[in-house]
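1. Below: sequence and its predicted model.
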Amino acid sequence: MCAAPTQGQTIPAGVDVEKETVINGRVLNVDGQPVGGAFVRLLDGNGDFTAEVVASGTGDFRFFAAAGVWTVRALSSAGNGSVEVRPEGAGVHTVDVSVAK
């Protein structure tokens, strides 16, 4: 069973965003409404699977990663979508993923 933390926009207490690279955002449908329950995958610069979380009921997701090139891909009954993000260092990097059929 997956032990992924509860997803949300609030960074957990104790996380030092001066040292951690955080990729977070929301999964949204074509109307801009949140898509809860989407499977959100983090792929590395080669397109290889790195991690997966389930978006919260409000479409929120969060990954702790490293600087580099990443693709965030969302898969849901409302459709699929992906977006590239290139964090250059520590901090919170926010990116929304739009999904469509």
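-> All right, it came through fine.

2. drop to CA atoms for contacts and neighbour counts, all remaining ones
-> Noted.

3. Now for residue 24: which residues touch it?
-> 9, 60-63, 92-96 (CA atoms under 8 Å, 6 or more residues apart in numbering).

4. another one to put next to it:
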Amino acid sequence: MSQGCAAPAQTAHLPATVDLNNEAVIQGTVQRDGNPVSGAYARLLDSSGEFTAEVVTSEEGVFRFFAADGDWTVRVLAPGGVSVDSAVTAKTGEIAGLEVAI
């Protein structure tokens, strides 16, 4: 399955090759009625609302971005025309977690 933009596989666990001391990670899951939503698009928007990146959620509904420190918006576009925005702050050395219910 294509991951778009050469993004790595979206898995629930951070790959062992990632040095969290040097990365700011935004990671989350997309769920509908408590069930994971695969095939949804997660878009990363900067503080001005400009598109920065996009990945497709995994079978487990997982998405992940490596971002610069700061405030971001994750916009999830799911089957059925559903769109949900979530604000998140990324900080080097941390995983900013999101659970998006659609």
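-> Great, that's in hand. Please read these numbers as outputs of a predicted model, since none were measured by experiment.

5. What's the TM-score once they're superposed?
-> Superposed pair, TM-score by TM-score structural alignment, normalised by the length of the first structure: 0.88. Supporting alignment: 98 aligned residues with a CA RMSD of 1.4 Å.

6. From the contacts of residue 24 of the first structure, which land in strands?
-> 60-63, 92-94 (DSSP state E).

7. filter those residues to the buried ones?
-> Burial by neighbour count, judged by 16 or more other CA atoms under 10 Å, picks out 60-63, 92-93 from those.

8. ok, of these, which one's closest to residue 51 of the first structure?
-> Residue 51 of the first structure lies nearest to residue 63 out of those, by CA to CA, at 8.0 Å.

9. In a markdown table, list the buried ones among the ones in strands among the contacts of residue 24 of the first structure along with distance to residue 1 of the first structure.
-> As requested, these are exported to a markdown table (distance: CA to CA, whole Å):
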| residue | distance to residue 1 of the first structure |
| --- | --- |
| 60 | 20 |
| 61 | 18 |
| 62 | 18 |
| 63 | 18 |
| 92 | 27 |
| 93 | 28 |
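
10. Tell me which residue of the first structure lines up with residue 84 of the second structure.
-> Pairing criterion TM-score structural alignment: the partner of residue 84 of the second structure within the first structure is identified as residue 81.
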